[in-house]
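*Asks:* this one's sequence-less:
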């Protein structure tokens, strides 16, 4: 505070110097000068000494300005909607910003879901990446988003392109991150070496990170954490060999498949000049 504060009653509330106000708001005096020029945060100017003073009530004004500036609102928007004194226009403006934030939150949640699920999958893959299928117990429950394959035949990604598109649209409608994406083979077809896709799937969530996903009727919880898993890359040869190794281990361990065989594509790149590169995580629940 300072003794240079004007004593007139009309300006007595303006008792914070520009420097003090900047420190209280954790901002710079340059920012305050910019807001003053824009007419959205105007201090009292002492005609005798030329100093600028702010009031405690303007702390709230600064908070609102900072909040809406962080939402990419221009100074003109703030001046028009926040400081116009029209309650209805202000309400509409706040509602618009709220809706925008909800959309941003949804996008961030989807990105977090993608990164979180991928991290957990990669962690599991590091444990299982030993060149051949193994029995494994998932540390957390897994929930899948499923879309039935309607195409015939359905033995390659090219043949099920329309089904993949339907799956992506369904995930968008359900606010579920679709990637990484994969396809499943029915257990009976698999055991008969008939590798025909019956569903497109995404891992909607792992564990209890996204309880809202449970409301989706296409969400399928894996019935067991006990599984047979395998990591497959282009260096391992034809994926059919990996499938055969899984079937062999299932018989050797006297296990029964209680789900489809899920082949999740972590990396799947087809380069006409360099061949195909892929990294797949294949799993099925057993009992």
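*Replies:* Now that the structure is in, tell me what you want to look at. Owing to the predicted nature of the structure, the values given are computational and were not obtained by experimental measurement.
*Asks:* contacts and neighbour counts: CA atoms only from here.
*Replies:* Will do.
*Asks:* Quick check, residue 145 in contact with residue 203.
*Replies:* Yes - Residue 145 lies in contact with residue 203 (C-alpha atoms under 8 Å); the separation is 6.2 Å.
*Asks:* structure B:
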């Protein structure tokens, strides 16, 4: 009979917000091992394993392959692991920044009650506005769409950071 400190595979999967099949798959791939197999074949996990499975699921969410995850988890050298983690941290920070930009746009659309349908969020277009104060760049008036897009992106980054 399992101790109260262990969770059945179904309980653990529910708390970890994954599936039983995923846990079995990671066990088969030697990425995430269970805490105990009972005599009846039932699988059990400890609460302490939630952090590790959360990290593994997060890496998968970032698009890392099973082999890449295995590589991260198998490194015993902290220096080597830190070298691997640095680009991963940068990837996560870039993703957060991109999501913050999208969130800023959605908040603006929501506050102005603008329809999201038929809206080109990432298309730079030239437009001519009546003379007034508005966002502008350091570029000349006949700059390319690529230059406009780059300037717009830079201004959004500044808004998000403010």
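*Replies:* Looks like it arrived, so ask away. Because the structure is a prediction, the values reported are computed rather than measured.
*Asks:* And the TM-score between these chains?
*Replies:* Put the two chains on top of each other and the TM-score (TM-score structural alignment, normalised by the length of structure 2) is 0.66; 143 aligned residues with a C-alpha RMSD of 3.7 Å.
*Asks:* List the buried residues for stretch 119-131 of structure 1?
*Replies:* Within stretch 119-131 of structure 1, the residues scored as buried using 16 or more other C-alpha atoms under 10 Å are 121, 124, 125, 128, 129.
*Asks:* just the helices in structure 2 please.
*Replies:* 9-16, 20-28, 50-61, 66-74, 78-111, 145-161 (DSSP state H).
*Asks:* quick check: angle from the longest one to helix 66-74?
*Replies:* Angle, helix 78-111 of structure 2 to helix 66-74, by axes from the mean of the first three to the mean of the last three C-alpha atoms, to 10 degrees: 120 degrees.
*Asks:* Which neighbouring elements make contact with helix 78-111 of structure 2?
*Replies:* With contacts taken as 3 or more C-alpha pairs under 8 Å, 6 or more residues apart in numbering; DSSP states H and E, helix 78-111 of structure 2 sits against helix 145-161.
*Asks:* buried ones in the helix it packs on?
*Replies:* Within helix 145-161 of structure 2, the residues that count as buried by 16+ other C-alpha under 10 Å are 148, 149, 151, 152, 156, 157.
*Asks:* what does stretch 31-40 of structure 2 give?
*Replies:* 31, 32, 33, 36.
*Asks:* returning to what we had before: closest to residue 43 of structure 2 out of the helices of structure 2?
*Replies:* helix 9-16 (5.6 Å; C-alpha to C-alpha).
*Asks:* equivalent range in structure 1 for the closest one?
*Replies:* Here helix 9-16 of structure 2 aligns to structure 1 at residues 18-25, judged by TM-score structural alignment.
*Asks:* Residue 182 of structure 1 contacts residue 264, correct?
*Replies:* Yes - using C-alpha under 8 Å, residue 182 of structure 1 is in contact with residue 264, at 4.1 Å.
*Asks:* list residues touching both of those two?
*Replies:* residue 202 (C-alpha atoms under 8 Å, 6 or more residues apart in numbering).
*Asks:* can you pull the contacts of the residue nearest in space to the middle of structure 2?
*Replies:* In structure 2, the C-alpha nearest the mean C-alpha coordinate belongs to residue 62, at 5.3 Å (C-alpha atoms, centre = their mean). Counting by C-alpha under 8 Å, 6+ apart, residue 62 of structure 2 makes contact with residue 92.
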